[in-house]
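Asks: Generate a structure from the sequence data that follows.
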Amino acid sequence: MPIINRIADFAEDMTTWRRHLHTIPELCFDCPKTAAFIKERLEEFGVDEIHDGIAQTGIVAIINGKGAGRTIGLRADFDALPIEEETGVDYASTHPGVMHACGHDGHTAMLLGAAKYMVETRNFSGRVALIFQPAEEEGGGAQVMCQEGIMDRFDIAEVYGIHNFPGIEFGTFHTTSGPIMAAVDTFMINIKGRGGHGAMPHETVDPIVAACSMVQAIQTIISRNTHSGQERVISVTQIHAGSASNIIPDTAMINGTVRTFDKDTQELIQKRMREIVEGQAASFGVEAELDYEVGYPATVNTAEQTEFAAKVAGEVVGEANVDGNVAKVAGAEDFAYMLEERPGAYLFLGAGEGAGLHHPKYNFNDEISPVGASFFVRLVEQMQPEVA
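Replies: Predicted coordinates for the structure are as follows:
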């Protein structure tokens, strides 16, 4: 059961939609042009219901099948990134400093393609809820849509999502049961000492020495406080202090990221970091404040739904082209909030060679759109076959 012929027939339409969206990238929740374009296409297709204004610019559209059944949620994100585009394509961003560098324009095109086909055929029972979501990159749009009640309001039973992945072989699917993407936390440590002349350090309370010691101590959380077999990351990514070679500054700042796959490890790292900051501050005689921000949770696929999704993917692209036990990815994804509310699965779709995600030369591979759209359709049709 390969790519659906009818979907292949309007692959050019999906490319046109995607490239138009690529020209009008928008950030976070403020995506009025993108939302308007999506709504226009859904109205053209003849979906049964369109509910907009969710999480400001999010949309949920309903397609009714033939006969009673559950509602299956299919999600596409549609926000862009604050990056200056360097692709040189003739459909490049017309919004300076903003571009679709993660393929959300392509995710939207795939879901629109699936919607067009399912409106035409309705070869399923129950309903499909098409979830078009803003603010994946920043703001947690999935969380906001859930907080505004989409799961209960539309009686969504299960939910599924796809993300394109450059560098993975074209047209292959990768997923796994359990955690597939990490929780992401951010920390900032502000250190206050007493500055002075670099030639007279004994008259100062040096925040730089304290900062260096804190960075080294924080790294021991991974090596000495967590199990060696666990996947977890602490990266210090910024240290800022000072303004001249002969001045010891008053303050220093440390910034970084934490990636974990289970709540116990996440909580342990936060606890130990607070203890280290407090202890190191006392030992160096500085004041230090830790601002630890808990971000997106881990994206955790449920076993039954993941197994089913992998089976459907295999029928679309061939079993040999599906890895159902892929290694976890330390990146984060706010689809996690939807999976906390409902069972479901998140899958990566290989895009072949090309610039990586979040790179100014990245460009979505339009040739995978029929693959993703076919997967969405077959998932629904096989999960809820049409009632005779």
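Asks: contacts and neighbour counts: CA atoms only from here.
Replies: OK.
Asks: Run a quick neighbour tally on the residue lying closest to residue 70 once chain neighbours are set aside.
Replies: Ranked by CA to CA, 6 or more residues apart in numbering and with sequence neighbours excluded, the top spatial neighbour of residue 70 is residue 126, at 4.9 Å. The burial metric for residue 126, expressed as a neighbour count using other CA atoms under 10 Å, is 20.
Asks: ok, now which ones touch residue 126?
Replies: Shown here is residue 126, whose contacts under the criterion CA atoms under 8 Å, 6 or more residues apart in numbering are 64-71, 384.
Asks: Include distance to residue 316 and neighbour count when you put those residues into JSON lines, please.
Replies: As requested, the contacts of residue 126 are arranged in JSON lines below (distance: CA to CA, whole Å; neighbours: other CA atoms under 10 Å):
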{"residue": "64", "distance to residue 316": "23", "neighbour count": "21"}
{"residue": "65", "distance to residue 316": "21", "neighbour count": "25"}
{"residue": "66", "distance to residue 316": "23", "neighbour count": "17"}
{"residue": "67", "distance to residue 316": "25", "neighbour count": "14"}
{"residue": "68", "distance to residue 316": "26", "neighbour count": "14"}
{"residue": "69", "distance to residue 316": "24", "neighbour count": "17"}
{"residue": "70", "distance to residue 316": "23", "neighbour count": "16"}
{"residue": "71", "distance to residue 316": "22", "neighbour count": "24"}
{"residue": "384", "distance to residue 316": "17", "neighbour count": "22"}
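Asks: which of these lies closest to residue 284?
Replies: residue 71 (58.9 Å; CA to CA).
Asks: Is the closest one in contact with residue 158, as I believe?
Replies: Yes. When contacts are counted by CA atoms under 8 Å, residue 71 is listed as touching residue 158 (7.4 Å).
Asks: so residue 201 makes contact with residue 248?
Replies: Yes. When contacts are counted by CA under 8 Å, residue 201 is listed as touching residue 248 (7.5 Å).
Asks: Looking at those two, which is more packed in?
Replies: When neighbours are counted by other CA under 10 Å, residue 201 and residue 248 differ, and residue 248 comes out ahead with 24 against 14.
Asks: Another for comparison:
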Amino acid sequence: MAIINRIAGFADDMTAWRRHLHQRPELGFDCHETAAFVVERLREFGITQIETGIAKTGVVAVIEGQGPGPTIGLRADMDALPIHETTGVPHASQTPGAMHACGHDGHTTMLLGAARYLTETRNFKGRVALIFQPSEEAGPGGGRIMVEEGIMERFGIEQVYALHTMPGDAEGLFSTTPGPIMAAVDTFHIDITGQGGHGAFPHHTRDPVVAAAGMVQAIQTIVSRNHHALQDLVVSVTQIHTGSAENIVPETAYVNGTIRTFAPEVQQMVHTRLEEIIAGQAAAYGVEAALRIETGYPATVNHADQTGFAAEVAGEVSGADMVQTDRQREMGAEDFAFMLNARPGAYLFLGQGEGPSLHHPGFDFNDAVAPVGASFFARLVERAQPLNG
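Replies: This next block holds a predicted model:
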């Protein structure tokens, strides 16, 4: 594994940064302390062009290379999750009900490590835009807001890259694929209104519980009967809320769920079928039902040329046998999609070895892979914008 020597030399500092961040998780757009920590480190490195307050707490910092050239963007997400941590490690979250269960503390650390090295060496032309983003875990997505607030144009970013840690993959294994790598995500809400009454006299009611059950059953047929079995689609009902006692037929019920797609035409088919199913089931059970669909993150689609280039760089860092370029696409979603819609680039996973999965209360980022990710980011810049190119 060809980790850059200088980055390996300050690996202990990176571990300290990451564990500091892990102890102080922040949610959504409220990454004030995290952003302040990032800015403090960047200034220590000697970076002077730092813009804060983008998408509320986002940060973009620019490192000038040696001579004119393009600008490459490197992105890390900063926010945590509303999960109570159970790792028991000394650096566990000090904020009840919040923890870095998705490795964003590690992502931020890897980009800080690359920033320190690139500022010291400046062995590249043009500029590097370091993008520290809030609210990846929650809509509308910090990536979307940062793009809408014009970071690509303001900083002249021409291509953009991101890494995500992946437990269960071998330590130091890079994996990616050209084209779609993560799904689009939509959320549906169904509010059902019937007529409540005594559980002993259901004939005097219009039962929203039975209607909700019928709707849930019918929704399952979207995947099984309206969609090609060899294509990727998930429609999951994840919440049903209704009722207050065993002898009361309630007045209302609520059904909620998620839609995961890759193709826009499949997404539209699901929306149409949901509308038809809810209207039909409401009529069948004599209740009223209102469907609301929130369109969330689009599919994360890697650009072929940039994905191939990133894989070459990953091979230089971890070795060619530690790079997988045909990773099976994920049904999870990622707001880096908005950045890839705005500029060509690539999204890669970096294996961190065995351990609890992402979004698990026992998850902890593996500090041993931070220098690997930082070396990848640094070499990406040096290879994309070489001094002798």
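Asks: Could you get me the TM-score between them?
Replies: TM-score for the superposed pair, counting by TM-score structural alignment, normalised by the length of structure 1: 0.98. Supporting figures: 388 aligned residues with a CA RMSD of 1.2 Å.
Asks: of the contacts of residue 126 of structure 1, which stay in contact in structure 2?
Replies: With both residues aligned by TM-score structural alignment, their matches' CA atoms under 8 Å, the contacts of the contacts of residue 126 of structure 1 that structure 2 also has are 64-71, 384.
Asks: How about the contacts made by residue 270 of structure 1?
Replies: Shown in contact with residue 270 of structure 1 (CA under 8 Å, 6+ apart): residue 292.
Asks: actually residue 257 of structure 2, not the one I wrote
Replies: Shown here is residue 257 of structure 2, whose contacts under the criterion CA under 8 Å, 6+ apart are 187-189, 235-239.
Asks: Let me know the distance separating it from residue 125 of structure 2.
Replies: Distance check for residue 257 of structure 2 against residue 125 of structure 2: by CA to CA, to the nearest Å, it reads 48 Å.
Asks: Which members of the contacts of residue 257 of structure 2 are positioned in strands?
Replies: The members of the contacts of residue 257 of structure 2 that map onto strands under DSSP state E are 187-189, 235-239.
Asks: TSV please, covering the residues you listed and showing neighbour count.
Replies: Shown next, in TSV, are these (neighbours: other CA atoms under 10 Å):
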residue	neighbour count
187	17
188	19
189	17
235	20
236	17
237	19
238	10
239	11
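Asks: any chance of these in JSON lines, plus distance to residue 98 of structure 2?
Replies: Output for these, formatted as JSON lines (distance: CA to CA, whole Å):
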{"residue": "187", "distance to residue 98 of structure 2": "23"}
{"residue": "188", "distance to residue 98 of structure 2": "26"}
{"residue": "189", "distance to residue 98 of structure 2": "26"}
{"residue": "235", "distance to residue 98 of structure 2": "28"}
{"residue": "236", "distance to residue 98 of structure 2": "25"}
{"residue": "237", "distance to residue 98 of structure 2": "25"}
{"residue": "238", "distance to residue 98 of structure 2": "22"}
{"residue": "239", "distance to residue 98 of structure 2": "22"}
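Asks: all helices of the stretch 101-250 of structure 2, in order?
Replies: Listed in chain order, the helices of the stretch 101-250 of structure 2 (DSSP state H, counting those that start in this stretch) span 104-121, 142-148, 151-154, 208-225.
Asks: deepest of the ones you listed, which one?
Replies: Neighbour counts (mean count of other CA atoms under 10 Å) averaged over each of the helices of the stretch 101-250 of structure 2 peak at helix 104-121, with a mean of 24.
Asks: Residue 133 of structure 2 touches residue 75, doesn't it?
Replies: Yes. Here residue 133 of structure 2 lies in contact with residue 75, judged by CA under 8 Å, at a distance of 7.2 Å.
Asks: okay, the two: which has more neighbours?
Replies: For residue 133 of structure 2 versus residue 75, the count of surrounding residues by other CA under 10 Å is larger for residue 133: 31 against 23.
Asks: hang on, the earlier thing: could you pick out which of the kept ones among the contacts of residue 126 of structure 1 are located in helices?
Replies: Counting by DSSP state H, no part of these is found in helices.
Asks: and stretch 336-353 of structure 2, how far out from the chain's middle?
Replies: 9 Å (CA atoms, centre = their mean, to the nearest Å).
Asks: let me redo that: stretch 382-389 of structure 2
Replies: Between the centre of stretch 382-389 of structure 2 and the centre of its host chain there is 30 Å, according to CA atoms, centre = their mean.
Asks: contacting residues around that stretch?
Replies: Contacts of stretch 382-389 of structure 2 from elsewhere in the structure, counted by CA under 8 Å, 6+ apart, are 66, 69-70, 123-126, 313.
Asks: buried ones in it?
Replies: Within stretch 382-389 of structure 2, the residues that qualify as buried are 382-387, counting by 16 or more other CA atoms under 10 Å.
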